[in-house]
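> Next one to model:
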Amino acid sequence: MSVTPLQALPVDQLRQRSSTKWRTYPEDVLPLFVAETDFPLAPAITQRLERAVELGDTGYTPPDPGIRSAFVAFARRRFGWDVEPRRVRSTCDVMMGVTEIVRAIIEPGDRVVVTPPVYPPFYDCVPEAGGVVERVPLTHVDGRWELDLAGIEAALADGARVVLLCNPHNPTGTTHAQESLAALAEIAERHGARVVSDEIHAPLTHAPAEFTPFLAASDAAARVGFAVTSASKAFNLAGLKCALMVTASDATTAVVDALPDEVEWRTGLFGALAGVAAFDPASDAWLDALLATLDHNRRLLADLLAAHVPGARYEIPDAGYLAWVDLSELGWGANPAVKILRDAKVALHFGPKFGAEGAGHVRINIGCAPEVLTEAVQRIGTLLAR
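Sure thing, here's the model as predicted:
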């Protein structure tokens, strides 16, 4: 059955927003950097928030705002993943959840493995939790990004205590294979380590790729793993502040249950209300329409780069709306987004912020109208002719 793509809002309307994407740069800049999308909210979310405002329902978040059961149903429906509600606890956002879990399972000074190029806050949350970052870059073989399992095992054998996983991976858009995740779990268990998996982009996995929740990858993964996720990326709810910490064993659940009450108190009420509406079956059609739009855009970007920015290297991502593009051959330096912002008036995310492996790269947000994406790449292409 065909799905009608979701239509982005007009740019003049988007410029009335007060969020980071639309308030960081002047109006002559097209913003395709931070992870916000340009679409209207799912109707069920709008209706729920409008009702809350009508009621003045702006108080403290209750002990059970419904987000646990809503996520459990969503995970079963969309991923075929059975989650026990008692093993789900909320907090403010994914990186706060990651930080608090890491803080709880390491001793100060312990090393935590990250897999660059990777989401820049990973480099900040580890020291905030008292750990030290240990870099084990992804490998790139035959056009696929993969975990360096041998490198991770060496790090754990040498004393690292935690692997901070990005699944699906940001910025490459890679969905890690079940076999790779199961192998990672076995390695971690063999060395008495834990895995904390950021799974915020999971709802945006594009067919035929499949998302495998880390905790469902194997029995060992259930024993050693923690997952942290949210509706915020798929449904554009980052400002409302609600994330979920998920476990699958008694030992890991005890860790999350023992976190200070304040960790859960940080959950935003509007975030919880919006998350319940996002995870409801009523929002599935909206999510499917979004996926249709993003699928078109991820392929459109390949065509646009080939036509206007020859020399750019880009592999269509498995998931998400963030495209990782190598512009090294253009000779625009280690951080080509600086030149692109200055001379083409297009704001992209700075590649080096994702680690040394990001030199010469940019990350492009394709969660916009095809016309906006087209104009952005055409502007970048004019730099080659100057």
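
> okay, CA-based contacts and neighbour counts for the rest of this
OK.

> And Ser180, how far from Thr252?
In this view, Ser180 and Thr252 are 21 Å apart by Cα to Cα, to the nearest Å.

> Show me which of those two is the more surrounded one.
Higher neighbour count among Ser180 and Thr252: Thr252, with 20 against 16, using other Cα atoms under 10 Å.

> Let's compare: structure for the following, please.
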Amino acid sequence: MSVTPLEALPIDALRERSSTKWRRYPHDVLPLFVAETDFALAPAVAAALSRAVELGDTGYTPPQPGVREGYAAFAQRRFGWTVDPAKVRWTGDVMMGVVELLRQVTAPGDRVIVTPPVYPPFFDTIEEAGAVVERVPLLESEKGWQLDLAGIEAALVGGARSILLCNPHNPTGTAHSRESLAALADLAEHHGASVISDEIHAPLVQPGVVFTPFLAASESAERVGYIVTSASKAFNTAGLKCAQIVTAGDRPTAVVRGLVDEVEWRTGLFGAIAAVASFAPESDAWLDSLLARLDENRRLLADLLDEHVSGAVYRIPDAGFLAWVDLTALGWGDNPAVKILKEAKVALHFGPHFGDEGRGHVRINFGCSPDVLREAVQRIGALIA
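Below you'll find the model as predicted:
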């Protein structure tokens, strides 16, 4: 059965928003940088938040907000993955969860492996936890992006104590294979290391793409792994502050249960309310409609780049609404987003912020209307002409 793609809000309505995407730059700039989307809230989420406002339900988050049960049911429906609700905890956002876990599984000065190009806060979060970043870049081939397992093994042999994984990967949109995740888990277990997997983009994996949560990859993954995730990326509720920390094995579960209560207290009540509504079956149709829109847009972007930006290299992502585009051939320097912002009035995410591997690249947010995407790419293409 075909799904009708979700329609974005009109640009005039979007410019009334007060979030970073719409307030960072002047009105003559098209903002396709930060990971916010341009759609109305899912009806179930909007209704739950509206009811909370009517009730003045703006106090502290309760001890049992329903997040663990909601997430477990969602994971079963969407991923076919059985999660023990008792092994789900919550906090304000994914990076809060990551830094708290890093503080538990590393000592000051320990090295933590990341796989650039990767989400810029990974670098800062590791440093915040007192650890040191160890870069093992992704490998790219005709088949796509993949983990450099040999490079990761060498880093573990050299003493790295943890791996900060992004699955699906930001900015490439890669859903790592079960085989590579299981191999990663085996390496971590053999060397006494842990794996923390940021899976915030998991709800946005396209139909037909096989997605494997890290903890579902193997028994060794259960023993060494932690997942930190949230409904906030798919449902555009990042400002409400709610993320989940999920475990399966006994030792990781004990670590999470040992976190201080303040980790949970950082969760926003509106974030918890929105998460429960997002994970509910009533929101599945909205999410499917969003995925249909993103599927059309990820393919439209490929066509637009071919037509207007000769030399751009773009691999259609498995998941999410973020495109990783190599503009090196255009000769616009290490950070082409600077020229694009200044001369085309289109704001893209700066490639070098994702690591040295991001030189010459930009990240484009295509979680918008096709018309906005067209105008943005046409503006960029005009710089070539």
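
> excluding its backbone neighbours, what's nearest Arg379 of the second structure?
Among residues not flanking Arg379 of the second structure along the chain, Ala344 sits closest, at 5.4 Å (Cα to Cα, 6 or more residues apart in numbering).

> Can you give me the distance of that neighbour to Glu375 of the second structure?
Applying Cα to Cα to Ala344 of the second structure and Glu375 of the second structure gives a distance of 10 Å.

> Of the two, which one has the most company?
Applying other Cα under 10 Å to Ala344 of the second structure and Glu375 shows that Ala344 carries more neighbours, namely 21 against 14.

> just checking, that one touches Ile380?
Yes. Because the distance of 5.8 Å satisfies Cα atoms under 8 Å, Ala344 of the second structure is recorded as touching Ile380.

> In the first structure, which residues correspond to the helix or strand Ile227 of the second structure falls within?
For Ile227 of the second structure, the host element (DSSP states H and E) is strand 225-229. Strand 225-229 of the second structure corresponds to residues 225-229 of the first structure when matched by TM-score structural alignment.

> cool, stretch 89-97 of the second structure as well?
On the first structure, the counterpart of stretch 89-97 of the second structure by TM-score structural alignment is residues 89-97.

> Residues contacting the matching stretch from elsewhere in the structure, which ones?
68, 121-122, 125, 198, 200, 228-230, 238, 241-246, 256-257, 263-268 (Cα atoms under 8 Å, 6 or more residues apart in numbering).

> Which of those fall in strands?
198, 228-229, 243-246 (DSSP state E).

> Ranking by neighbours, what's the top pick from those?
Highest neighbour count within those: Ala243, with 30 neighbours (other Cα under 10 Å).

> roughly how far apart are that one and Ala227 of the first structure?
The value you get for Ala243 of the first structure to Ala227 of the first structure, if Cα to Cα is used, is 10 Å.

> and what of Thr247 of the first structure?
From Thr247 of the first structure to Ala227 of the first structure the distance is 6 Å (Cα to Cα).

> what does Pro108 of the first structure give?
On the measure of Cα to Cα, Pro108 of the first structure and Ala227 of the first structure end up 22 Å apart.

> Looking at the two, which is more packed in?
Ala227 (27 against 12).
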